[in-house]
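Q: predicted model follows, preceded by the sequence.
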Amino acid sequence: MYFASDNSGPMHPAVAQAMMASDTGFHPSYGTDPIMDSVRAQIHEIFEAPEAAVYLVATGTAANALALATLAQPWETVFCTPLAHINVDECHAPEFYTGGAKLSLVGDGDKMSADQLRARIESWTKGDVHTSQRGPVQLTQVTEMGRIYSLDELHALTGIAREYGLPTFMDGARFANALVALDCTPAEITWKAGIDALSLGGTKNGCAGVEAVIFFDPKHAWEFELRRKRGAHLFSKHRYLSAQMQGYLDGGIWLEAARAANANAARLASGLHDVPALEFVQEPQANMIFATLPRHQHQRLRDAGAIYGLWGEIEGDPDERLMMRLVCDWSITHEMIDEFLALAKG
C-alpha cells in the first residue's frame, strides 16, 4: 500500500521498452541523436508549436531552475506561491542558477489569484535601482496541493504578467494529470493561455527520469543550451533521455498513464468519503489527495504497512488530527487501493 509519491513508482513498460531499443549500437551524443529529432517533432505536433525550442534534462529541479535562469536576470524577482516547488523543495537552486534572482511570494498557499499577482507585482517599484526588478511569473500545474488552474484562471494570470511585460513559466511536473483532468489540448493549457515556457514532466508519470523544457518562443534556445551545459545538465549519452521521452509520448502513453493515475486517485477518494473520521482538505482534482485523520488512525494504518505522506509526528495525542497526502501513479492497483480503504474503514 504505497501512496507516498508518484516519484516512487516503476517505469511504464513502453518507456522501458524504448530505452532497451535505444541501447544498441552507436548514437551521436549530447542531444544530436536521431531519437531526439523524433521527440522534438512529436512535441512540436502535440503542442501545435512548430517553432518551439525543446530540450531534455534528467530532473525537475534542473528543468525549473535552468528555465527560470533563462527567463530572469540576476537582479529580478520571480513571482511564485509560498508552496511552489521552487520555493520549498529545491534548495535555492533557482536562486543559484539565476545568479541570485529573488523569489517573491504571492498569496498564502499553492495557488495565486489575479488580484494577488497584480498587488505583488505593484509592490516592487519599477525602475528603483535599490530594489529587485520585476521578473517572471511561475505557476505550478498540478499545484503542490493537488489543485488545478482552470483555463480562465491561467488567462487571467498570464494577462496580468503580459500587462507588466513579464514572461510566465509553468512547472508541469504533473502537467499530463492536469491536461487530462481539464480535457483540453496541450496548446490550450500552455501557449494559447499565455504560457511562455513549460517543464513537461515525465518522471512522475512513468519515466525513469526525464523532463522536457519547452520554450514556445525559440529566441531563448541558445541561452538555454549554454546554461544547460554550464550547469552540468547536458547528458553525453543523451539517447537514454530521448528514448524515455519517445516511449512516453508514442501512442499517447503519457496521457494514458495520467488518466490511470487520476482514476486511481478518484477510486481512492470515493472510498475515503465513507471513512467517518476523515476530512478532505479539498476535493481531489488530479492524482493527489490531502485529508486529515486522528493520529490513532494514522498509527493503525502505518502499523498495517500503509505508506503515505504525513504532516506531524506519529507519536503524540491520539485524537490530534494530522494531515496526510496520498498520491497515485499509473501503476497503483485496485487491490492496493481496496486494501487501504478496508483498513481505513475498519
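A: Cool, the structure landed.
Q: contacts and neighbour counts: CA atoms only from here.
A: OK.
Q: thought Phe340 was touching Gly271, still the case?
A: No: counting by C-alpha atoms under 8 Å, Gly271 does not reach Phe340; the two are 9.5 Å apart.
Q: more neighbours, these two?
A: Phe340 (23 against 17; other C-alpha atoms under 10 Å).
Q: can you tell me the SS state at the more buried one?
A: Classification of Phe340 using DSSP: H, G, I helix; E, B strand; the rest coil returns helix.
Q: skipping adjacent residues, who's closest to it in space?
A: Leaving aside its chain neighbours, Phe340 sits nearest to Met1 (6.5 Å; criterion: C-alpha to C-alpha, 6 or more residues apart in numbering).
Q: got a list of what that neighbour touches?
A: Counting by C-alpha atoms under 8 Å, 6 or more residues apart in numbering, Met1 touches 305-307, 336-337, 339-340.
Q: which stretches of this protein form helices?
A: For the chain, applying DSSP state H gives helices covering 13-22, 34-46, 60-71, 85-88, 93-98, 114-122, 151-163, 175-182, 186-189, 221-230, 239-249, 253-272, 295-303, 334-345.
Q: comparison target, given below:
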Amino acid sequence: MIFSSDNWAGASEPVLAALLAAGRSGARPAYGTDDATRRLEARISELFEREVAVLTVATGTAANALSIAALAPPWGAVVAHEEAHLAVDECGAPEFFAGTRTIRLPGARGKLGAADLARRLEEIPRGLHHGELSVLSLTSPNEYGLVYRPAETAALCEVARAHRLAVHLDGARFANAIARLGCTPAEATWKAGVDLMSFGGTKGGCLMAEAIVAFDPARRDTIAYLRKRAGQLVSKHRLITAQFDAWLDGGHWLALATHANAMADALAETIAASPRARLAWAPEANEVFVFMDEATAERLRAAGARFYDWSVAALAPEDRPRDGEKLWRFVTSFATTSEEIADLARALA
C-alpha cells in the first residue's frame, strides 16, 4: 500500500521497453543532437498546437530552477504560493541558479486567486532596494492536489501581465491535471497566458524525464546555455527522449494519469465511507487529503500503508483538522492497484 508519492513508482512497460531499445540502438550523436531529440520538439509542438522550444532535463528541480532563470534577471523576484514546491522544497535551487528571491503569498488550499493576487502585488514594495518583480509561478496540480481551470489561469495571467510579470507553470503532475480537466494542453497553458512550463514525466510513468517547454521559441538559446551551465545537458540525451516518446505515444501519458486519478477517486470513496477518517476535500488529480488521528495513522502504517503527514498552513479555518486530528496526504500513481485500495479499506475497518 504505497501512497507516499508517485515518485516511488517505477516506470510503465512501454517506457521501459523504449529505454531498453534506445540503449541497444548503437551509437548516436550526443548532447541532444540526435534525430530523435529533434523530433521530440516537433512532437511536443504538435501536442501544444504551436511551435515551442523543448529542452529536456533529468529532474523537476532543474526544470523549475532553469525556467525561472530564463524568465527573470538575477535581481528579480518570483511570486509563488507560500506552499509551492518551488518555494518550499527546492533547497533554494531557483535562487541559486537564477539569483532571484521568492515572494511567498497565501491562498486557500494552495491556490492563488486573481483578485487577491492583484491586491497583494500592489502592496509589494518596488524599486532598486527591493528587486524587480519578474515572474508569477503557478503549480497545477498544486501541493494540495487541486488544479487551476483554464479560466482561473487566464485570470491570474492577466493580473501578472498587468504588472509586467512573466508566468511559469510547474507541471510536475501536468498529465493528471489534463486528465481531470478534459481540456487540451494548449488551453491549460499558453492559450491562458502561460509563458513557460516545467512538463513532468517522472511522476507520470517515466524513470527520469522532465522538459522545459517555452511557448516562445526565441528563448531556446538562453535555456540551452542555462541547462549546460547547470550540469543538466545529459550526454546521452536520447535516453531521456526515448522515455518521452514512449510516454506520449498514443496518449499513453493521459491513460496513465487517468488511471492514477481513478485510483485517487476510489481511495477517496474508501475514506469517505470510514468512521475513522475524513476526506478533507474531493481530489482533483491523484492526491487525496485525509483527516484522522495519529492512532489511526499508526494502525494503517502497521498494516503496511505508506503516506505522509501534511502542512495545514494554507488551510482556511473551516478546513482545519478537528481536535486530535492531523492532515495526511495519500498519492496514487499509474502503478496503484485496486487491491491496494481494498487492502487500505480493510485496514481502516
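A: Great, that's in hand. Only a predicted model underlies this, so the values are computations on that prediction, with no experimental measurement involved.
Q: nearest to Phe169 of the first structure, out of the helices of the first structure?
A: helix 60-71 (7.4 Å; C-alpha to C-alpha).
Q: what does the closest one rub up against?
A: Contacts of helix 60-71 of the first structure (C-alpha under 8 Å, 6+ apart): 57, 86, 90, 93-95, 97-99, 135-136, 167, 169, 171, 173, 197, 199, 201, 210-213, 220, 223-224, 227-228, 233.
Q: would you write a ChimeraX line that selects the buried entries of those?
A: The ChimeraX selection below is limited to those of the contacts of helix 60-71 of the first structure classed as buried (16 or more other C-alpha atoms under 10 Å):
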select :57,86,90,93,94,95,97,98,135,136,167,169,171,173,197,199,201,210,211,212,213,220,224,227,228,233
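Q: neighbours of Ala218 of the second structure, how many?
A: Residues near Ala218 of the second structure, counting by other C-alpha under 10 Å: 11.
Q: could you measure from the closest residue to it other than its chain neighbours over to Cys157 of the second structure?
A: Excluding its sequence neighbours, the residue lying closest to Ala218 of the second structure (C-alpha to C-alpha, 6+ apart) is Ala53, at 7.7 Å. Ala53 of the second structure sits 20 Å away from Cys157 of the second structure, taking C-alpha to C-alpha, to the nearest Å as the criterion.
Q: quick one: which of the two has more around it?
A: Per other C-alpha under 10 Å, whichever of Ala53 of the second structure and Cys157 has more neighbours is Cys157, with 26 against 23.
Q: isn't the more buried one right up against Leu196?
A: No: between Cys157 of the second structure and Leu196 there is no contact under C-alpha under 8 Å: 12.0 Å.
Q: intersection of neighbour lists for these two?
A: Val167.
Q: count of neighbours near the corresponding residue of the first structure for Ala77 of the second structure?
A: Using TM-score structural alignment, the partner of Ala77 of the second structure in the first structure is Thr77. Look at Thr77 of the first structure: counted by other C-alpha under 10 Å, it has 24 neighbours.
Q: same question for the one 4 residues further on.
A: By other C-alpha under 10 Å, 28 other residues sit near Thr81 of the first structure.
Q: what sits against it?
A: Neighbours of Thr81 of the first structure in contact, by C-alpha under 8 Å, 6+ apart: 87, 105-112, 139.
Q: out of the residues you listed, who's nearest Glu122 of the first structure?
A: For those, the nearest to Glu122 of the first structure is Val106 (11.6 Å; C-alpha to C-alpha).
Q: corresponding residues in the first structure for stretch 332-341 of the second structure?
A: Under the criterion TM-score structural alignment, stretch 332-341 of the second structure matches residues 328-337.
Q: can you pull out the residues in contact with the matching stretch?
A: By C-alpha under 8 Å, 6+ apart, stretch 328-337 of the first structure touches 1, 3, 5-6, 9-10, 204-206, 257-262, 264-265, 267-268, 287-288.
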